[in-house]
Each structure stands twice: as structure tokens, then as C-alpha cells.
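In: need a structure here:
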Amino acid sequence: MLELRTGRDFWHARAVPELGLEAVFMTDGPHGVRKQNSDPRRVNLTTTEPATCFPTASALAASWNPELLREIGAALGREARALGVGVLLGPGLNIKRSPLCGRNFEYFSEDPLLSGTLASAYVSGVQSRGVAACPKHLAANNQEHRRMTIDTLADERALREIYLPGFEQVVRQAKPWAMMAAYNGLNGRYCTESPWLLGTVLRREWGYQGVVISDWGAVNDRTQAARAGLDLEMPGLSGDLTGGMSQALLDGRLTPEQVSESARRLLDLLSRVQPTGPFPQDEDGLPSLSARAQEAHHALARRAAAESCVLLKNEGGLLPLKEGQSIAVLGAMAQEPRYQGAGSSVITPTCLDTPLEELRQVLGTGQVTYAPGYIRHEGTTTEELLLQARAAARQADVTLVFVGLPEVFEVEGVDRKHLDLPHSHRELIDAALEVSEHVVIILQNGAPVVMPWHRRVPAILEAYLGGQAGGGALADLLTGRVNPSGKLAESFPLRLEDTPCHAFFPGDPKTAEYRESVYVGYRYYDSVEAPVLFPFGHGLSYTQFEYSDLQLSRTEFGGDDGLEVRLRVTNVGPVRGPKLFSFT
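Out: The predicted model follows:
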């Protein structure tokens, strides 16, 4: 039973052949199934099976649509089954304490209720296909700087009100079959070895019945982790598989009951995610999805990306584009988009829409001119590129400028140093504004950026990281085929210095002190009445709405007295409005 507690290799849990249980494959999966197709005894982030790349969590959160997240979860579960994956490592539930966190593209929001609601729908969708979801990273894992060793120091009110409620909500509502414990320490104990976090809070208070899996390489003391309630250490290691736990059993530091309870949970997980029938096969005999299913998932990804875009500004009704207008498309990200995060979540997409080609298909090639403006992967520009951009913008009725954060700005393992766009992208914006008054900025980024140019630009569309169908979704939105409905799930500050944890982030070499306590995101900006660039919940539409018949009533939510708000929303504008849904 002790050997069951460690993985077989980098991605597999151990088989139990005497019970007919096969080794289960686990893989990253917040916005797509990243199934490594090389040697499972070592990690490879580049050689993976094609899978649908959906928008990242930072984008999907702006949809505020649990039903959409449930659909995406079900699609991910379906692809995981087809690829032989039993445990999908996601979604990411960590709170966006600072916009500098290099992995914020993989997390939903600065708000725990929104995060928990969307994560619960995602988990329910994944598990409806017989695949375990594994929410992560429990808990207070809010930076990449020294993430494997940093000790998070947070008061209990901050933990209970901000950093834990999303995990609690997903445990109570969706009952995930697995949960991932984080690398970092929490108030003096590593999360993988914390009896308070894994025993008192997760299991006793929340009633969690599933398996707790370590983040990859997060276990420092196997006996302490077992005593705390960790069930499975990943990845698998060669050599002594018990790591001193046999001696701990003999001397009483570990009890037989603790070992057997953990084994029971692991066997239950393995039983749940065993294949129930043959997977679809391609011509090489490898698991795959049918072309029809791939097309359906691509269409879902396109709809999700469209719902996730946020119209931040639209002075004079510049958008949607009008029939017959000539359009200049500037920025290399229009031809080679930034559509997903970097690190362990990188997906090999089944196909990829580009904004430039999708716009040409909708508007006609003759209506669209293009200039790259900057060198995509170098973060630089030249005077010749800027001259070409000015010439294209000067001749066009409307200029679309595609800018954002390159992959090296946002990546797992490294936090950002500032909130600026690359200098070359800012130069392109200035070049367009020199010759055109009708400029639309389209942003491709996983987290907030500052916009010192925002007053000079009539229209701004936040596209986030829209996945493989994001280009088509942008064409739909820019041309008015789809009415934008996204709302920000995070605050966009005016300056980095305005963020509540600025003075304390990322901390010293050993500790990260959460001195701002519960004052995270909008809770801080509202309490001190500080101005922001764009507030939490902001998002425009191509039409207008009236609100009437406001009714307030007491309700019970999560065991506490709450307030239910009901009202009538009426579209009084010239454009068909987006789909409305209820969010409790």
C-alpha cells in the first residue's frame, strides 16, 4: 500500500493489476489536454498530441457564464477520455493577488465567489465524462517567484475570506475526485505537509472525500505529508519508494489507519477513471477524436472566445466595423496571434484561426491591408516597419492595432516586473495615432496592462488569450456578427504602484507577507476610493440596456444570510443584445 502513494513515472499513477486497475495517466489541462506523446519517464512540454486549445481561465472568467464553463469542461473530459487521460490537472483556482503573477493567465479572478462558481461548473463538466478534475494549487499560491520554497504568511481572515473560499465552493458543489496541494509553505508548513490545511480545513471542515495529489516535486518529507493527509506524490521516483515511511509505521509516527485510508481513496480514484470501452482509433491505431467532434469543439472554442472578450472603450460607435470601410490591420499578433499561456499548459492545437485571415474572409481581401509593425518574437521594431504601418493607417477608414504581451512576458515560473506593453508595441500605437483618428486597439494578454495612451484611442477591445479559435471570434466581434458581452473579472490599475500588495510583492527570499490581508483587487480600490483604469465588472456592448423593477430579498447562501437581487433588463438599443444568464 505504501508503494501506491508514489507515481509510476512522470505522468502515471501506479497500476494495481491484482484488482484489474490499470495505471492512470495524469496531465495538465486547464485550457486543453496536454498529452505528452514521448517517454513518460521525463517531462516534455513541446511534443504533445493535438487537442482543442480553449481560451485560458483569465479569458473565460470574463464570460461570467457557468454554463459555458460546464460545456468546456465536458469537451475537455471527452478529449481526455479519447487520449487515454484519467486525471486532468485543473482548473487553476488561485486568487489574483497581484497582476504581476506570471501565471495569472491560468487563474480566473481576484474574486473568490466568481472563481469558485466557474471552477465548480468546469469540474462538473470534466467529471461528467468519467475523467477526474484536479483543482489547483491549494493554497495561497499567488506568485511564481520562489514558488517552490516561499512561505506564505497570511492571517486567517484573509485565508477564510479570500484565498480558501473558491476551493471550498468547488469541494462542496462539484465534489472533485482529486485536489492538488501547492509547492509553497503556508504559515510555517509546506502545503503538502500541513495538517491544518489538508486535515482540519479540507477534510474535516469541508468534508472532502477525494485524493490529494502533490504538485510535481512538492513533497519534502514523505512521512509528514502522509500524516497531514497527502495521498499521492508526483512524479514517480526511482529507488526507495517508501521514503522512510515503513520505519515511520514501525515507530508509530504513521498509523496503519492513515495508510489504509489513503489507499482506499487512491483505489476509489483509480476505479472511477478506468476506461469503460474502446477509444476511437485513427489510422495509426492511436486514440483520437473524430473530425466531426474536433469541428464541434473548435466551434465551442470560438463561441467561448467571443463571450470572453471585453469591449473596454468604444467612443463614437467606432465598432462594429461598417460595411464598405477600408481597414488597416497593424501588428504581427494579427498574423501570428498570442492565443495561450506558456509553460506546463501549452497545447498543440488541432487548428489555429488567425485574426488577419479571418477578417479577410469576412470583409474581403481587397478591403484589408496589413503591416506587421514589429518583429513578433524579438520585441523590437524598425523605422521601416513603422513607416509601413503609418502608410497603411493613413489610407484606411479604420485602423486595427494588434498588440499584447509576448510569451516571454507571461510564463510559468517567472513573475512580471512591470505592467507595460513591449516598447515596440507602444511605438506602433503611437505611429497609428499620428496618422489616424479612428484607431481600435486589440489586446492579446493574459493579465492587466497599463495604458498611458488610452485617452487618445477611441476603442479598445480586450481579447485576452482566446485559444485556437480566438481569431475567428475577433472577426465576429469586430464586424458585429457577435455583440460583445464580456465583463472584467479583475481590476485594471492605472499604475503598478496603485495595486494593494505592491509594497510587499513578491516578498523576501524566504517569506511572502500578505500585509494587505483581505484588501485584494476591488475590495481595496472600493475601500480607499482609489481610481482604476477599468474596474472589476466593466464591459461595454454595441447596444444599450435599461434596468427596472429592482427587488431585494433575503436568501440563504452557503449557510449564511444573503441578499438576493432581482431586476428586469431591457435592450433599448439598435443591436440585438448578448445572451443573458443568471449568476448567483
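In: When you work out contacts or count neighbours from here on, use the C-alpha atoms and nothing else.
Out: OK.
In: what ranges do the helices span in the chain?
Out: Ranges of helices within the chain are 57-60, 66-82, 112-127, 156-158, 165-174, 222-228, 245-251, 256-272, 291-308, 355-363, 383-394, 423-435, 470-478, 522-528, based on DSSP state H.
In: by contact count, what packs against the third one?
Out: Translated: helix 112-127. Contacts defined by 3 or more CA pairs under 8 Å, 6 or more residues apart in numbering; DSSP states H and E place helix 112-127 against helix 66-82, strand 132-133, helix 165-174.
In: and if you look at the second one?
Out: Other helices and strands packing on helix 66-82, by 3+ CA pairs under 8 Å, 6+ apart, are helix 112-127, helix 291-308.
In: Just want the angle from the shortest one to helix 256-272.
Out: Okay, so that is helix 112-127. 60 degrees (axes from the mean of the first three to the mean of the last three CA atoms, to 10 degrees).
In: returning to that earlier point: now the helices and strands packed on helix 112-127 in CSV, with mean neighbour count?
Out: Shown next, in CSV, are these (neighbours: other CA atoms under 10 Å):
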stretch, mean neighbour count
helix 66-82, 24
strand 132-133, 30
helix 165-174, 21
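In: Second chain to compare with the first, below:
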Amino acid sequence: MDKYSLLDKMTVEEKVTLLSGKGLWKTAHFPHLQIKSLKMTDGTYGVRYSPEQIDDNASWTISDFLDVVSQSANDEHSHTGGSEALFGKTLPATCFPNGSSLACSWDRELVYQMGKALAHECHSLGVNILLGPGINIRRTPLSGRGYEYYSEDPLLSGELAASLINGLQDQGVGACLKHFACNNSEYRRTEMDSIVDERALHEIYLAGFKRAIDKSNPWTIMSSYNRLNGEQTSQSYSLLTTILREQWGYQGLVMSDWYGIKDRPRSLKAGNDLAMPEVKRDKDELRNAVENKEVTMAELDASCLRMLTLLEHVPQRELQDVDFAQHHTIAQKIAEESIVLLKNDENILPLTTTKYKKVAIIGRGAHSPIIQGSGCATTAPYMLDRPLDEILDVANDDFSIDYAVGAPDDYHEHPQEMEKATELAARSDVAVVFVNTVIGEDGENGDRKNLSIAPTHESLIKAVAKKQKELIVVLSNSDSVIMDWKDQCKGIVETFFSGQGVGRAVANILFGVINPSGKLTVTFPNSLEETPAYLHYPGEGVNASLKLTHLSALSPK
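Out: Predicted coordinates:
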């Protein structure tokens, strides 16, 4: 039966239900009409699947959603290979490099291969729509979800997003391009009002979305939580209909971010078709609005047709096995191509036996790497390369490798461990120190407090530098950091959050197996005051606002 015949047979109640979630991660199904349910899950760099919340007969409450939003990569199971995260028992999956790392590859083909791999893992779980990629402009490096997004440049963001989307959809899994639009801060994200002039809006903040849509036609797009120039994006007719559909010609489905609907009738009239997840109030409001003729049948049917068209796209597939070892190899390759060499004075890298014999590896991150950010995208990695293990493997017997943790905690110093680390550095020929930003400050519904690395890690660098001038720093961070310590080391290796294969990638780069070729996608300031949003973030008063602009918007038109 074609979608128009189906629509004719549906009651108003069924149409309203069709445009609402079923539970937390599915859409409604109607066996008598042969309308199947769609299954969705996060995320932007890994398939985060919780059977307790997704499978048939799953039970859930809003507190389950809030738990996953608040999930920290500091959770032992989230970043060291276990399978139980805060959001139920999350099945292991490939944790690929996060957006802030992935984009530094500037490699569309690699990103396409990642999309294909993500699709295969979706097929193994019966997932039809993967909620990504996210391409909001990294306007301020304080933004909690900056690690998920690609760049401060819309061209690069749009190109790489299109590649990932094509990789997914060529394998029959729909993408959900998000968050549309101007979701550039996590601070009070459901209230934040992004104030953007017209030129900046189209040249920067929407340009990446348009490029991705033109080059990949994502099956779905997700509206954002924030307001845009005073109007909630999930109920903005000018954004979702005038710009997206009339000016750009997008014909796919728009869904809300989870619990992102504040006025269901207004959101549908604006072009927000699907309200996620299932919320009784949203369904009641829409049904009443149709009965009271505040929402016309034509408006309701237009959204239903887009939903039925999406269902036509989704192929019926048997569950398939996944070659996780192959996907791990892809994750390693992407990490290798994404790592950026920020500093290499006196050619301290690569490490060779002609220059060094005794190598000190220092820092918690060498043993327990920080491979990803916090929040709904957090993935339980199927495998994990520990940098220390991989360094020992690549170095073989050619080098003498010793390890000290130095700073076991982000905030509290451990004098004994610090002393062990500096003593090791003093008796070695070269020291490699692994440092990171504070775990858990990145993520959803909150932003970073500053642009520094963890306080104890900064102290560790300075302490080691006093004992060893041949010093290399390996960074794991969500977004840009200030490096007051950069003159105290000769080498800086930037990994951002590079996923489960980062250990082998770092080892290969340190010892010259791979030449680092990653390129930065964001600016590294000398201070927070140098960032463009500094004077406007996070805004003033009860209704916070983030003024977004760029230099061309200030130039004569």
C-alpha cells in the first residue's frame, strides 16, 4: 500500500501517534496498517545501544534520559572497555575518534569509511537511524559538546558531515544531521538565545548544514534546544520551513531533540514533524489542536507524509555480525591521520635509538587513556589500545621504557607520585608526558570552566621540565586549550579525543612508524580573552544569550 493510501486510512489519533515517539528510542508502529517502527540511537562517533531502554518491553522514565545526559567519561566503564554505563547496560561498540579529532584528518574518504562501519554496527542491532553527525560551529572552546563537533569552519564541517552521512545511508542506515541550528553552548541550553545577524547566520552557522544537505540529503534533521533570535528553534517556521524547505529544498523529516518540544502544535506548524521521545502531553496537545482546527489536516498530513516517506527509505534487513577487529583497525587509522603535531623543536620526534635509549612514559593517560567526551554520545569501547602497552610493543627491545603515573587525580596532587615521576624523568634520556583536560567538564548541559588542562597535569609538566629538557607532551582534550607551559617542552602531540585506537596511533607517531599529518580545525588562543565570544558568553540576566558574529558580518555589505 502506498503512503497516500495509508494516510487515507489513518485516523487523527493514529496520525498524531505516528508523529510521536514510542518509548525513548522508537517510533510508533501500526500492524494493521503494516507501518513498522523505527529504532534510533546515539551517537556521533559510536553506536551507543542500551537494551534496557530500547528493546521490546523496555521501561524508562525521564530520569533515565537525564542520567545519560549527565554521563561522564570518568565513569570507569565508559572509557576503559567495560559495558555498563550510567544509561543501563550499554553494549560494546567501536568508539571512533570524536568529531574534534576526526575532522583534523581532513579526509573525506576516511570519514566515509567510518560511516559505513557505523552502519554495519547499526545493522547488527536493528538500528535504523543513527543520531548524528553533529556539526554546530565551535564558536567558543568552552562549549561542553565541542568535542562532538568538527570545526569553527562551515565548509570543512559540511564536507565531512556529508561524507559520514553518505557512508551511513549508502548502507541503508539513516543519518540525523544535528543540531539545527546555532546550538553553540551547553550552558542553559534550552533557554540560551543565540543572537545572530542575518549575514553571519547564513555565511557561518547555517552554511555547514546547507553544504551537508546538498551533498548527502540526510534522511532526517534534528532541531536544537536553544532559541534563535528570540524564537525556539523547534517551533521556528522561518528556520524549519522558509529556509530549510523552501529556500534549500530539503524534503526529509525534521525531528525534535529529546524533550526539546515546548509547544507541540506550534512546532508541527513550523515544520518539526516528529516529537521525540514519547510524551503524553505532546500528543494530547496536538490532538486537541487538530480538533480545535488550530492545526489543519493539511499541516498534519504533510508531516505524516514525510514520516511515511522516511519509512519507505528504511530497508528490511536481517541482523548481521560485525567485524569489530576490522572496525578497530579503521579507528586506529583515523586516529593516526587525525593527530596533529603542534610542536617539534630540534626534531625531538620521532624517537630513535640514535638519539635516545631510556624513555620515561609519564601520566595516567598513558595507562588509562581519555578517548572520548561525556554525555549521550559516550560509547563503551569494544576494544581499547592503551598507549603504554602499544609503546612497549612498537619500541620492542630497542628502547628501555619505564612508567610513572605522576598525577593520578585531576585536582589533587600526590607528592609521592610526582616525585617518582620526576626521578624517572631525570634518569631517562627523554620524557613523554600524557595530560588531559578535566574529565567530565565537557559534555551535555554544561560547559567547560576554563581553557586549561587539569591543574595537576600542568604541575606535572612543570615539575618534569625542571628535571628533563627533552620533553614531549601528549594532549587529550575536548577543544582548544591554553598552553602556558608550551615553552617548557620541545614536542606537543595533539590527539583531542581520538577513540579506542588512540594508543597505537600515538605509539606509531612517537616512534616514526607514521608521519603526523593532522591539521587543526579550530584556533588555539593564548587566553580565553582572545576567543571571539568572550565578551558575549554566557550572556546576562535570566535569559542567557550568546551573541554570534564573525568578521565578515562586521564588514560593509
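In: Centroid-nearest residue for structure 2?
Out: Centroid-nearest residue in structure 2: residue 148, 2.3 Å away (criterion: CA atoms, centre = their mean).
In: can you tell me which residues contact that one?
Out: 44, 45, 98, 99, 100, 134, 135, 373 (CA atoms under 8 Å, 6 or more residues apart in numbering).
In: circling back: closest to residue 564 of structure 1 out of the helices and strands packed on helix 66-82 of structure 1?
Out: helix 112-127 (14.7 Å; CA to CA).
In: mean offset of that closest one relative to structure 2 (after superposition)
Out: On superposition with structure 2, the mean distance recorded for helix 112-127 of structure 1 (mean CA distance after the TM-score superposition for structure 1) is 0.6 Å.
In: Same check on stretch 263-271 of structure 1?
Out: Counting by mean CA distance after the TM-score superposition for structure 1, stretch 263-271 of structure 1 comes out at 1.4 Å.
In: Map residue 507 of structure 2 across to structure 1 for me.
Out: Mapped onto structure 1 by TM-score structural alignment, residue 507 of structure 2 lines up with residue 475.
In: no wait, residue 302 of structure 2
Out: Aligned partner of residue 302 of structure 2 by TM-score structural alignment: residue 261.
In: Residue 363 of structure 2 too?
Out: Residue 363 of structure 2 maps onto residue 331 in structure 1, by TM-score structural alignment.
In: distance of that match from residue 554 of structure 1?
Out: 51 Å (CA to CA, to the nearest Å).
In: Out of those two, name the residue with the larger neighbour count.
Out: residue 331 (29 against 10; other CA atoms under 10 Å).
In: what residues are up against the more buried one?
Out: Going by CA under 8 Å, 6+ apart, the list of residues near residue 331 of structure 1 reads 371, 372, 373, 374, 401, 402, 403, 425, 428.
In: Most neighbours out of those residues, which is it?
Out: residue 373 (32 neighbours).
In: so who does that residue touch?
Out: Residue 373 of structure 1 sits in contact with 330, 331, 332, 381, 385, 386, 388, 389, 425, 428, where contact means CA under 8 Å, 6+ apart.
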